[in-house]
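Undergrad: this one's sequence-less:
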């Protein structure tokens, strides 16, 4: 998809359609509040847009689209009016999602569209932020994972050209916003592709090879280390390797490190859960709960995707990416309930349920981050179903031992339009993770508070380092799709982390 900035007014641009915006009216059935581009075009068309809005009872709800054909004096044959929802409730993500909805609805119909961005005064946002939201809406809304579809089922047309009329807009700010959108969307799309790929393809070795390729593109700033089973065993990663025992597929412990041009004492570790397929192990999942379990490496996908563009965003701090990659499968060698494994930090873990394997692998990943002298740690993991019971499937659970870090994440997530909600690290609940034979058990002795006890388990492996845990079990994978994503992997967390780094 290409973004082109034009000096021509909207009615003098040739495309498959013109796009203008309107806010929803304040009353239940009141007319929408139109924006300046709508009013300018409406005046040139002798009130055609206003009349059509009234006749068709267009309200301007978020994502609502009104289509009409243009008179001959307009070069583009169609006009689209896109609703942004109520102005008093408006957030920049409403623009992103409305554009995404428009893009999805335009598949197979148009290949180009022209528009004027809403102004800074109309949205109370900077032009660069507005153009980034618009760009992300087009790029993310246009995403399809179609590599396994037959040619006959692929879209005949694709929206490829976005022409922006620059009327009274800062061209440099427009370009910066669209460039940033392309970087953020590129990373998000990679994460989606990784999650949507077959587990047979997206193996630990596949992820490790991708990490190596990412490092090769910028050897000055990015280094990659990949540890195989034997090397991980020598290091003492017996928690990770315990989970890996049941699979013939070789496990890989993947480390990426970014170093800025100027040395910095700060080192942020981003740890991603990398279970490439989760059968549940000996505590096997039911069919309905296993069908989407290729998505259990969504955290790892975030880490790899962030590093795929990290040289473009050039963070000023050192960044460490850590992934313990393995499937959780069943064989005669599989870990079983009652087994005890020792993590890298020498804490012992009693395995009471093999389907709580992610936290066991993360124990070694987090311990490694501490060993590598990270000054801050953020982990992303599809850790618990309990967080979905608490927050639904669109909101990630945020846990943190550091208020400053959690506030940074909330701000970055808000800007990305990725919803997070902070939950407590309740100290009294630590008792629930106690084991009678080891330092800690991998599941609590109660069915309640599972998201919290999962986070408390992870906290045992980070020492006193500022740390935040994002339980992305809900929003990492969509069962029905959204305005800016198809059914499947969403790439949740990528844009939040990128915002945090810039």
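TA: Arrived safely. For clarity, every value in this text was computed on a predicted model and none was experimentally measured.
Undergrad: switch to C-alpha atoms for all contacts and neighbour counts from now on
TA: OK.
Undergrad: and stretch 332-348, how far apart are its ends?
TA: In terms of Cα to Cα, to the nearest Å, the two terminal residues of stretch 332-348 are separated by 23 Å.
Undergrad: ok now that stretch, how far from the chain's centre?
TA: Computed by Cα atoms, centre = their mean, to the nearest Å, the chain-centroid distance of stretch 332-348 equals 31 Å.
Undergrad: where exactly do the strands run in the stretch 1-150 of the chain?
TA: 2-6, 18-24, 33-34, 65-69, 78-86, 112-115 (DSSP state E, counting those that start in this stretch).
Undergrad: put this next to the previous one:
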């Protein structure tokens, strides 16, 4: 789809869908011809036009173009979440329209406390993500959009904002697609193939795949304790984005890629187990972020590590009570095989040391406890560095992909003590489950600046609604904030 900025709408084109905005107090229809702008006031008085947030009112054709008005509530000054609902209405109108061109009358609409460029960026992003429809494993495919040209009618010079919005949407939709795929399709091998395809598509991406035999040789006993229970071989997928000089330290993203999690021997209840295909959404967000970076080409180096495995209850599976040795040399008593994400991640975090990273962020659907504590809106952020935690929180707020700070105190470390190993893989009770999981990971991050995102509540909400693609936005903004400013 082609995106264009324009100072005025073209009503001469018959194959054009015009979208304006209307609130209780004001409207953004100044570009409409007099034949429509006049009657709108009369129709509003007669209550024929809904100003309810997200409601769509179709108007008569003007010079051959179709016109829709989208309600914005009390006024054209909306909040971030209200803009998201407005964008969803635009996406729905676009998917249903037979017009080849879509023009959005943006002058007058703004988000409180945000720049005009920010409004353009998010409207583009949220319209494209709102138009995403999964059909990969359906026999009947969705029809192609008729709309090929998306025009923003605005006086704001926001071409860079459009490009960022598009790239973010593409990355979010990559993450959503991977998350939504069934687990018999999206296996560790499939993820490795997607990483290779990303490298084939972009010259600044390089991909390396580490197989189980090499992982065993490197001493990744924690990773293999999970992967050995499955007939599907695990993969450590390493993607390099080269955007800066070879001497520049990379920022490292580590994604949990459990393509299906039965819980292993500590098997989960059958109700809702189908949703455990989403246990690789941390990895999916890493793929989405790398796709966005490859499109934007910022001057920064990034290494993405995806720990991809299945957690299955076979005769080879790890038992509760087993003790394994991680790549770091620390021994781990595994008391619950359903606490498997932290096992694959701890070896991946140790592996990250070799890149001399400027910072490391791991992203994981790690605990159900975080959903109890925070619900489905923010992600939990833990860090061994207060400044880094603050930077992540600010990046999430600025891109509207929000997170919430969580404590990483020494008080919780005692709960991981084991009489049979250096530490155990779970705390001593249900209380603070997300915190003790983060505390466990912190044991393997002593040599660099690190943060952990527990995204179990944000990566998906229900199987019907599917994967959200979060936190591609937060990760991308954090990394963009690290790009040196031009001198």
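TA: Nice, I can see it. Keep in mind that this is a model prediction, so the values were computed, not measured.
Undergrad: quick check: TM-score for this pair?
TA: The TM-score (TM-score structural alignment, normalised by the length of structure 2) is 0.91; 479 aligned residues with a Cα RMSD of 2.5 Å.
Undergrad: hang on, the earlier thing: just put the strands of the stretch 1-150 of structure 1 in CSV and tack on distance to residue 250 of structure 1 and mean neighbour count.
TA: Below are these laid out as CSV (distance: least, Cα to Cα, whole Å; neighbours: other Cα atoms under 10 Å):
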stretch, distance to residue 250 of structure 1, mean neighbour count
strand 2-6, 41, 16
strand 18-24, 51, 24
strand 33-34, 58, 20
strand 65-69, 50, 16
strand 78-86, 49, 24
strand 112-115, 46, 24
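Undergrad: and residue 302 of structure 2? What does it align with in structure 1?
TA: Alignment note (TM-score structural alignment): residue 302 of structure 2 maps to residue 319 of structure 1.
Undergrad: tell me if its match really is in a helix.
TA: No. If the criterion is DSSP: H, G, I helix; E, B strand; the rest coil, then residue 319 of structure 1 is strand and not within a helix.
Undergrad: what's around it, how many residues?
TA: When neighbours are counted by other Cα atoms under 10 Å, residue 319 of structure 1 registers 24.
Undergrad: for the equivalent of residue 489 of structure 1 over in structure 2, which non-adjacent residue is spatially closest?
TA: In structure 2, the residue matched to residue 489 of structure 1 (TM-score structural alignment) is residue 467. With Cα to Cα, 6 or more residues apart in numbering as the criterion, residue 467 of structure 2 has its nearest non-adjacent residue at 4.5 Å, and that residue is residue 460.
Undergrad: what does that neighbour correspond to in structure 1?
TA: By TM-score structural alignment, residue 460 of structure 2 lines up with residue 477.
Undergrad: swap in residue 376 of structure 2?
TA: Aligned counterpart of residue 376 of structure 2 in structure 1: residue 393 (TM-score structural alignment).
Undergrad: any figure for the gap between its match and residue 238 of structure 1?
TA: 32 Å.
Undergrad: picking that back up, residues contacting the residue nearest to residue 467 of structure 2?
TA: Residues in contact with residue 460 of structure 2 (Cα atoms under 8 Å, 6 or more residues apart in numbering) are 278, 376, 466, 467, 468.
Undergrad: let's verify the second one: helix, strand, or coil?
TA: Read it as residue 376 of structure 2. coil.
Undergrad: touching, it and residue 467? I think so.
TA: No. At 11.9 Å, residue 376 of structure 2 and residue 467 do not qualify as touching, with contact defined as Cα atoms under 8 Å.
Undergrad: only the buried residues of the lengthiest helix in structure 1, if you could.
TA: Using DSSP state H, we find that the single longest helix of structure 1 is helix 171-196. Judged by neighbour count (16 or more other Cα atoms under 10 Å), helix 171-196 of structure 1 contains these buried residues: 171, 173-196.
Undergrad: now do stretch 402-411 of structure 1
TA: 405, 406, 409, 410.
Undergrad: kindly report the same for stretch 361-368 of structure 2.
TA: 361, 362, 363, 364, 365, 366, 367.
Undergrad: identify the residue nearest residue 314 of structure 1 in space, chain neighbours excluded?
TA: Spatial nearest neighbour of residue 314 of structure 1, chain neighbours left out: residue 260 (7.0 Å); criterion: Cα to Cα, 6+ apart.
Undergrad: in what helix or strand does the one you found lie?
TA: Assessed by DSSP states H and E, residue 260 of structure 1 sits outside every helix and strand.
Undergrad: so which residues of the stretch 351-487 of structure 2 form strands?
TA: Counting by DSSP E, counting those that start in this stretch, the strands of the stretch 351-487 of structure 2 are 359-364, 379-383, 403-405, 423-424, 450-454.
Undergrad: just to revisit the earlier point, which residues touch the match of residue 376 of structure 2?
TA: 473, 474, 475, 478.
Undergrad: quick one: the equivalent of residue 320 of structure 2 over in structure 1 from residue 349 of structure 1, how far?
TA: Counting by TM-score structural alignment, residue 320 of structure 2 lines up with residue 337 in structure 1. Separation of residue 337 of structure 1 from residue 349 of structure 1 (Cα to Cα): 11 Å.
Undergrad: who has more neighbours out of these two?
TA: Between residue 337 of structure 1 and residue 349, counted using other Cα under 10 Å, the more crowded position is residue 349 (25 against 16).
Undergrad: three-state assignment of that one?
TA: Going by three-state DSSP: residue 349 of structure 1 is strand.
Undergrad: that one touches residue 340, doesn't it?
TA: Yes. Applying Cα under 8 Å as the test, residue 349 of structure 1 and residue 340 come out as touching, 5.4 Å apart.
Undergrad: make sure residue 22 of structure 1 is actually in contact with residue 34.
TA: Yes. Using Cα under 8 Å, residue 22 of structure 1 is in contact with residue 34, at 4.3 Å.
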